[in-house]
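Chemist: here's a sequence, model it:
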Amino acid sequence: METSLRAKSREPSKDTVFVEHRMDSNGLEKVILKELRGFSAEVYLYGGQVTSWKNELGEELLFVSSKETFKPPKAIRGGIPVCFPQFSNYGPLEQHGFARKRLWTVDPNPPPLAAVNTCKAFIDLILKNSEEDAKIWPHRFEFRLRIALGPQGELMLTSRIRNINTDGKPFSFTFAYLTHFQVTDISEVRVEGLETIDYLDNLQNKQRFTEQGDALTFESEVDRVYLRTPTKIAVIDHERKRTYVVKKEGLPDAVVWNPWDKKAKAMPDLGDRDYVRMLCVQAACVEKPITLKPGEEWKGRQQITSVRSSYCSGQLDPHRILLHGY
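Modeler: Just a heads-up that it's a prediction; the model follows:
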């Protein structure tokens, strides 16, 4: 009887609200996505950026800087910024490109995607080139972004970028979902799935190395671009006994970053101790830029899932996590 009552309580009623539009204290529009089991996500139209993702217990799973003020034209520090048309300083544009500093709009004509069939908590956004953008990146584009909560609370971001140049010219870009995971203590976190993978070390002038350990752990600053990585990566928070599973499509690389203490203190929009409770693991395309001819479209997708793990003194089976996502 108890099971049937619980199942019934998860059925949507006519009063169920899956998508809610709000304004924050600075007058910025944001969208709240809610899933029946209690998961939720917060999306700002400024930057087209996810700034919160909570589980069914209301626990925050994404990191946002303790100094973040949510005031344009500064980019939001934390959550999941979208890096386009350039990741970091891998090109001539400003770091991480301009998409994270633009005001996106709700897409009136979104393309059909499978996510609609499995969830009702989603929002479709669109960003188009402006005269301001053309001064620094002279191309016409349409960037469609769907952000959705799945039936198990998984957070899904799907990007479609189309070249709509009328001069016949192709364009190239690099890309990343700059995901800031909330962790309990960075020194007690490990990343699995990157073993034996080559990476570019941004702390050593982008020199190429090969990952030697059976997992990546953290004792100092890390800023690496792992190349041609598996489609699944596990981020294991020992202390919280929680595992984040990152699943990606169309994004061959993965970026891992933590600024550690000295750099954190030097960053004006990051708290001195914020580095302890955050880790960036980003689905990305960095090494080989994506090139689109006029009329061509690229699609890239990231899905992140939070699962309870029994990791304690090596008891977690990483093979099970990476293969099955739980």
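
Chemist: when you work out contacts or count neighbours from here on, use the C-alpha atoms and nothing else.
Modeler: Noted.

Chemist: check contacts around Thr231.
Modeler: Counting by CA atoms under 8 Å, 6 or more residues apart in numbering, Thr231 touches 246-249, 252.

Chemist: what's the spacing between Arg146 and Ser66?
Modeler: Arg146 sits at a distance of 27 Å from Ser66 (criterion: CA to CA, to the nearest Å).

Chemist: so these two - more neighbours on which side?
Modeler: Set Arg146 next to Ser66 and count neighbours by other CA atoms under 10 Å: Arg146 wins out with 22 against 14.

Chemist: excluding sequence neighbours, find me the nearest residue to the more buried one.
Modeler: Using CA to CA, 6 or more residues apart in numbering and skipping the chain neighbours, the partner closest in space to Arg146 is Asp124 (4.5 Å).

Chemist: to compare with the earlier structure, here is another sequence to fold:
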Amino acid sequence: MGHSAAVWDCKAAFEVTKDWNGIDQIVLRNPQGASARVSLHGGQVTSWRNKQGEELLFTSNKAVFKLPKATRGGIPICFPQFGNCGSLELQGFARNKMWIVEDNPPPLPPNDSQRKSFVDLLLKSSEEDLKCWPHCFEFRLRVSLATDGNLTLISRIRNINGKPFSFSFAYHTYLLVSDISEVRIEGLETLDYLDNLSQRERFTEQGDAITFESEVDRVYLSSPNVVAVLDH
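Modeler: Take a look at the predicted model:
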């Protein structure tokens, strides 16, 4: 991606640059050399590199970095729905919108910002959004990069007018792997899942790890907080 002259915000410890379409993106860095890039197009993390400079997120070479198309890769924000379960477009509309950097975000727990490079982004419902999803909201997203290189996303949804509404959301993360046949996923053993390739029929995971020999499209139920992706 192309860059403009960087601006350093000492308070929040991030750089503001431009991508090759002229859209602002936030660059987070830590002293050890890890980095992350967050585009204001979709509030989307488009790059996450470890201290060796190795990219950890996948972005398709067919990805379109231009509104109104969502970028295919990185970590798209799916809101107010994940999947295709209503009248809204697939995976919601938040990933197609322009977000803004919030200058004075509500405070989070003090230990969340200690020794981290972070940015707070904000998306508010627009008149266009209200036509297809009639609920006033504010979506706040904090993206932070710790000194150990860990990337953390924290989302908070605020109901503006007090009228109850339901929603779902997801961080639709694209992980970069060397070879899909060499990848194992651990932490989902014995869980039930819905198989989208079999009309969402329910099965129970039988293996001690998930491996990939053909297309896989599943929703695991009651999944744990920690899942390991092992790339040999």
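
Chemist: re earlier: identify those among the contacts of Thr231 of structure 1 that sit within strands.
Modeler: Per DSSP state E, strands hold the following members of these: 246-249.

Chemist: please give me every residue in contact with the residue nearest the centre of structure 2.
Modeler: Taking CA atoms, centre = their mean, the centroid of structure 2 lies closest to Ile75, which sits 3.2 Å from it. Residues in contact with Ile75 of structure 2 (CA under 8 Å, 6+ apart) are 44-46, 57, 171-174.

Chemist: rerun that using 6 Å as the cut-off
Modeler: Shown in contact with Ile75 of structure 2 (CA atoms under 6 Å, 6 or more residues apart in numbering): 44-45, 171-173.

Chemist: that one matches what in structure 1?
Modeler: Residue correspondence to structure 1 (TM-score structural alignment): Ile75 of structure 2 is matched to Ile80.

Chemist: likewise for Phe14 of structure 2?
Modeler: Phe14 of structure 2 maps onto Val19 in structure 1, with residues paired by TM-score structural alignment.

Chemist: what's the neighbour count on that match?
Modeler: By other CA under 10 Å, the residues close to Val19 of structure 1 number 17.

Chemist: wait, doesn't it sit right on Leu33?
Modeler: Yes: applying CA atoms under 6 Å as the test, Val19 of structure 1 and Leu33 come out as touching, 4.8 Å apart.

Chemist: between those two, which contacts overlap?
Modeler: Residues touching both Val19 of structure 1 and Leu33 by CA under 6 Å, 6+ apart: Ala121.

Chemist: for structure 2, list the residue farthest from the centre, please.
Modeler: Distance from the C-alpha centroid of structure 2 peaks at Gln206, with 29.3 Å (CA atoms, centre = their mean).

Chemist: look up how far Thr190 of structure 2 lies from that residue.
Modeler: 6 Å.

Chemist: before we move on, what about Thr59 of structure 2?
Modeler: For Thr59 of structure 2, the distance to Thr190 of structure 2 equals 31 Å [CA to CA].

Chemist: the two: which has the busier surroundings?
Modeler: Neighbours were counted for Thr59 of structure 2 and for Thr190 using other CA under 10 Å; Thr59 has more, 18 against 13.

Chemist: what do we get in structure 1 for that one?
Modeler: Counting by TM-score structural alignment, Thr59 of structure 2 corresponds to Val64 in structure 1.

Chemist: strands of the stretch 51-200 of structure 1, start to end?
Modeler: Using DSSP state E, counting those that start in this stretch, the strands of the stretch 51-200 of structure 1 run over 82-83, 105-106, 121-128, 141-149, 155-163, 171-177, 180-182, 189-192, 198-201.

Chemist: out of these, nearest to Met278 of structure 1?
Modeler: When these are compared by CA to CA, strand 180-182 sits nearest Met278 of structure 1, at 5.0 Å.

Chemist: whereabouts in structure 2 does that closest one align?
Modeler: Mapped onto structure 2 using TM-score structural alignment, strand 180-182 of structure 1 covers residues 174-176.

Chemist: could you do stretch 302-316 of structure 1 as well?
Modeler: So stretch 302-316 of structure 1 is aligned with nothing, judged by TM-score structural alignment.

Chemist: skipping its backbone neighbours, what lies nearest Thr305 of structure 1 in space?
Modeler: Excluding its sequence neighbours, the residue lying closest to Thr305 of structure 1 (CA to CA, 6+ apart) is Glu154, at 4.7 Å.

Chemist: count of neighbours near the one you found?
Modeler: By the criterion of other CA under 10 Å, Glu154 of structure 1 has 19 neighbours.

Chemist: again, but for Met278 of structure 1
Modeler: By the criterion of other CA under 10 Å, Met278 of structure 1 has 27 neighbours.

Chemist: one step back: tell me who's in contact with the closest residue to the match of Thr59 of structure 2 other than its chain neighbours.
Modeler: With CA to CA, 6+ apart as the criterion, Val64 of structure 1 has its nearest non-adjacent residue at 4.1 Å, and that residue is Gly78. By CA under 6 Å, 6+ apart, Gly78 of structure 1 lies in contact with 63-65, 180.

Chemist: same list (these) but as TSV, adding distance to Ala264 of structure 1.
Modeler: Listed next are the contacts of Gly78 of structure 1 as TSV, based on distance: CA to CA, whole Å:
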residue	distance to Ala264 of structure 1
Phe63	14
Val64	13
Ser65	11
His180	14
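
Chemist: for the residues you listed, which one is nearest Ala114 of structure 1?
Modeler: Distance ranking of the contacts of Gly78 of structure 1 against Ala114 of structure 1, using CA to CA, places His180 first at 26.0 Å.

Chemist: how about the contacts made by the aligned partner of Arg29 of structure 2 in structure 1?
Modeler: Aligning on TM-score structural alignment places Arg29 of structure 2 opposite Lys34 in structure 1. Neighbour list for Lys34 of structure 1: 18, 40, 121 [criterion: CA under 6 Å, 6+ apart].

Chemist: the last one: neighbouring residues, count only.
Modeler: Right, Ala121 of structure 1. Ala121 of structure 1: 24 surrounding residues under other CA under 10 Å.

Chemist: that one contacts Leu33, doesn't it?
Modeler: Yes: counting by CA under 6 Å, Leu33 is a contact partner of Ala121 of structure 1 at 5.2 Å.

Chemist: where do the contact lists of these two overlap?
Modeler: Listed as contacting both Ala121 of structure 1 and Leu33 by CA under 6 Å, 6+ apart are 18-19.

Chemist: re earlier: among the strands of the stretch 51-200 of structure 1, which comes closest to Thr305 of structure 1?
Modeler: strand 155-163 (6.6 Å).
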